[in-house]
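Peer 1: predicted model and sequence follow; I will ask about them next.
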Amino acid sequence: MRYMATYDLMETIRNTNQWLGATAQAFGSYPATGLFPSPLFQMLAAWGEVTERSFARMVAKPDWNIDTIVGDDGRDHVVSVDVDKAGDFGDLIRFRVNGRPEKQRRILLIAPMSGHYATLLRSTVKSLLPDAEVWVTDWHNARDIPVSAGKFDVDDYTLYIADYMQELGPDIHAIAICQPAPLALAAAAYLAEREPDRQPASLTLIGGPIDPDAAATDVTDFGRRVTMGQLEELVIQRVGFKYAGAGRMVYPGLLQLTSFVSMNAERHTQAFRDQVLAVAKGEASDNDRHNKFYDEYLAVMDMTAEFYLSTVERIFKDRDVARNVFTVNGEPVDIGKITDIAVKVVEGENDDISAPGQCLAALPLLTGLPDSKKAAHLEPGAGHYGIFAGRSWRNNIRPLVLDFIDGNTRAVRKRGPRAVNEDAGGPTPV
């Protein structure tokens, strides 16, 4: 499958279905169809509308759509999204709330690179902005990155995270959600040993596969069943001629989406049937529950082949982080070197992606960290999405995380354009 023609064929199929949907909507919406006493044309137009929107969203990066936040003064404050640090494979972006005093809490949200854009954390960002300054890792779609930019694997991902932590200084509190949890832990250990005066104050790990073998799921079972050679042959393709990354080896977003949908095919099929009926009856809206969910869910991005394959091999198969034998560009990273970064683990009782126990495996690895700086929370009845963006996050987990952050905030005094970590005694650029 490692041919540009295969990638272009998938894009052609997607584009054709988008065109068919738009055509069906236009045909079923002709005024003359009102002369026929049959719901056929309404159903055709409805099917076309849902189909066209679905296939169009697959290649569109969603907007953050965070325009204003209510401040402590009760007024709406405009939110701007600024790029604090640009990179070939990702940017460090800041959500700047204009017209309010800067908050003491400073949070770095480490977004997953697992098929969806960082906008998957939109509701998480919105929930934190009223009480904190928020930065997010905004990963780029691999299809848009020229081959000349080079490789991007788990080593590069880890160094990106470490670089962002250094950029934000010793008073930053990192929150890693899902896929980046093991690599965020490795990045923290990397800094703890090499740049202790620039390590984050705390690290919260939410639903991540620190040790995939701690509790089996469909995801971990798949990783065990399939060999690396099979994966490389079945899912890796070269970006086609349409995009700037033409020729780059990737795990295509469209192929990832096929896997996502197949895991709950019956539920997704029923959701689309219901939406077609709702549109035909005039009961749907542009921002109804279905569209808000699927506009995000269907928007997928390509991952570089080396990142996907090295993640499967080193995190899931060889369990480098779980066995504390992880390396970055050949240099050992000892998680036991973390002695001053408070670590909290959050899991969902009904998480079927990263089951309870997988993320909790981080705490025994922290042999150099006192128990007073370790914490864990298992949210009853919560699934994977709920522990970082759903009701469980808003009502229960978010307050606990903010309390954990407040209890582990370092004293940092300002000196012009530099900040000093009073606990470590060293300067850190900010």
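Peer 2: Right, received. Where do you want to start?
Peer 1: okay, CA-based contacts and neighbour counts for the rest of this
Peer 2: Noted.
Peer 1: contact partners for the residue minimising distance to the centre of the chain?
Peer 2: In the chain, the C-alpha nearest the mean C-alpha coordinate belongs to residue 112, at 2.9 Å (CA atoms, centre = their mean). Contact analysis of residue 112 by CA atoms under 8 Å, 6 or more residues apart in numbering lists 118, 176-180.
Peer 1: next one for the comparison:
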Amino acid sequence: MYYQFYELNHAALQPARAFADAVKLLYSNPLNPMSHTPIGRTIAAGAEMFERTTRRYGKPSFGITETKIGFDKVAVSERVVWKKPFCNLIHFERDLPKTRKADPKLLIVAPMSGHYATLLRGTVESMVQHAEVYITDWTDARMVPVAEGRFDLDDYVDYVIEMLHHLGPDTHVMAVCQPSVPVLSAVSIMEARGDRLAPASMTLMGGPIDTRRNPTAVNKLAEEKGIEWFRDNVIMQVPWPEPGFMRNVYPGFLQLSGFMSMNLDRHIIAHKDFYMHLVKDDGDSAEKHRDFYDEYLAVMDLTAEFYLQTVDTVFVKHALPNGTMRHRGDLVDPTAIRNVALLTVEGENDDISGIGQTQAAHDLCVNIPDDMRAHYMQPKVGHYGVFNGSRFRSEIVPRIVDFMASIRAAESASGRNRASSLPRADQPKTSSATRPTVPTTSRQMAKGV
């Protein structure tokens, strides 16, 4: 009933929110003389604070309409190219000259952990300058009717494989945080099957491959509580009149509460500063606060089966590093990966996925040649800084771009078509002498040398 009470409380506050919004408009209207006084700005600031802290934030838009390639500005448009009940695949289509050499395709697998894919807007903005970018736009589970069926971790892996098949050869995949495990699983399965459409490379960023390494507060909570506690305490049914009425979900507002409680003092200070910026008429600082929290506070529900299976597999049983993870009954074997290059990226101050948790992928993928793998740890960034922000743009993006380009160049130099001539995964391990070799300078760059 907790979800129903949450909805009832939100509905009950609707008249108060409407009144607060009207007060804000009245006391911030430049035609009102009070709006130019400290008293007027204080009243408007208080009204806006109340409205913002009691509203439900809707799904933001990417809003990427152009990018800069070289010295030219290029128009960008969004197009859904693949669709399933729980996910749309969005292509950020660039208006490029037909004579331009084709860039590699990059599939960005966004986290399905409470926030929308738009949380990776900065990631997309940076990578769209260098690649044909596609991103997984996961659907809020409360908006999916029960008649559409279940969605669990196995379905997530299947979705990734289907999307890679849809995109075809010369595709690279990037997993940000939570998707690192299902993406690594999907690539393992594709290689074990000898799938010719396995990606050219995979980049895993701040992902929980092995949460036993430097466990964070999030990791410890999952291990201490156990899966039964989560099933009994955080799984709820979507209330009427939402399209997903009666679907069992892990509500987004619970996930958001957990994230905010980890740094509650920081959020309180941010809102206090926001209030003072409004009173002092510091519009730029106030707008930055709005932009960040409009994104951060927009959350989505997850299906109960996906959430519980993920917690149990990744955080409680550590199934992937223990070699016991299964997909549709078949063992997931990362040692089957021989042809897909691997780059892992971590943040020095990551409090969600500790240092070493993502790097653990290298210990599992033992059959990837040394010249097709790299690891980079970005100093002075937390979890968010691994995929967004100034250090991401200046330090991490060039390494990812260079790594993908090196793999592509090495395969071109070998004079082979990867999609048709790579050895099958069931063949003996290929010696480094017969593999495309990544240039040494590129490997050094990715490793941060």
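Peer 2: Yes, it's here. Computed from a prediction, not measured in an experiment: that's the story for all the values here.
Peer 1: TM-score for this pair?
Peer 2: Once the chains are laid over each other, their TM-score by TM-score structural alignment, normalised by the length of structure 1 reads 0.90; 417 aligned residues with a CA RMSD of 2.6 Å.
Peer 1: circling back to that earlier point, from the contacts of residue 112 of structure 1, which is closest to residue 151 of structure 1?
Peer 2: Using CA to CA, residue 180 is the member of the contacts of residue 112 of structure 1 that lies nearest residue 151 of structure 1, at 18.1 Å.
Peer 1: ok, that closest one touching residue 110?
Peer 2: Yes - when contacts are counted by CA atoms under 8 Å, residue 180 of structure 1 is listed as touching residue 110 (6.9 Å).
Peer 1: ok so, going back, now do the SS call for the residue nearest to the centre of structure 1.
Peer 2: coil (DSSP: H, G, I helix; E, B strand; the rest coil).
Peer 1: also the one 10 residues further on?
Peer 2: Taken by three-state DSSP, the conformation at residue 122 of structure 1 corresponds to helix.
Peer 1: ok, longest helix in structure 1?
Peer 2: helix 4-28 (DSSP state H).
Peer 1: in the next helix or strand after that helix, what's buried?
Peer 2: Going down the chain from helix 4-28 of structure 1, the next helix or strand is helix 40-57, by DSSP states H and E. Within helix 40-57 of structure 1, the residues that count as buried by 16 or more other CA atoms under 10 Å are 41-57.
Peer 1: show me what contacts the corresponding residue of structure 1 for residue 66 of structure 2?
Peer 2: For residue 66 of structure 2, the aligned position in structure 1 is residue 68, judged by TM-score structural alignment. Taking CA under 8 Å, 6+ apart, we find residue 68 of structure 1 in contact with 76-79, 97.
Peer 1: if we go to 10 Å?
Peer 2: 75-80, 97-98, 126, 129 (CA atoms under 10 Å, 6 or more residues apart in numbering).
Peer 1: what does residue 393 of structure 1 give?
Peer 2: 123-124, 127, 379, 382, 385-387, 399-401.
Peer 1: residue 402 of structure 1 now?
Peer 2: Contacts of residue 402 of structure 1 (CA under 10 Å, 6+ apart): 105, 107, 128, 131-132, 173, 408.
Peer 1: hang on, it in a helix?
Peer 2: Yes - per three-state DSSP, residue 402 of structure 1 lies within a helix segment.
Peer 1: okay, it and residue 368 of structure 1: tell me how far apart.
Peer 2: Separation of residue 402 of structure 1 from residue 368 of structure 1 (CA to CA, to the nearest Å): 24 Å.
Peer 1: what of residue 285 of structure 1?
Peer 2: According to CA to CA, residue 285 of structure 1 and residue 368 of structure 1 sit 54 Å apart.
Peer 1: do the same with residue 400 of structure 1
Peer 2: On the measure of CA to CA, residue 400 of structure 1 and residue 368 of structure 1 end up 24 Å apart.
Peer 1: so how far is residue 252 of structure 1 from residue 305 of structure 1?
Peer 2: In terms of CA to CA, residue 305 of structure 1 sits 9 Å off from residue 252 of structure 1.
Peer 1: overlap in contacts, the two.
Peer 2: 142, 235-238.
Peer 1: from those residues, which ones fall inside strands?
Peer 2: Members of those lying in strands (criterion: DSSP state E): 237-238.
Peer 1: just the buried ones out of the shared contacts of residue 305 and residue 252 of structure 1, please.
Peer 2: Buried members of these, counted by 16+ other CA under 10 Å: 142, 236-238.
Peer 1: need the residues you listed in a markdown table (columns: distance to residue 244 of structure 1).
Peer 2: Shown next, in a markdown table, are those (distance: CA to CA, whole Å):
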| residue | distance to residue 244 of structure 1 |
| --- | --- |
| 142 | 9 |
| 236 | 18 |
| 237 | 15 |
| 238 | 12 |
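Peer 1: with structure 2 overlaid, report how far the longest helix of structure 1 is off on average.
Peer 2: Here the mean offset of helix 4-28 of structure 1 against structure 2 after fitting is 4.5 Å, by mean CA distance after the TM-score superposition for structure 1.
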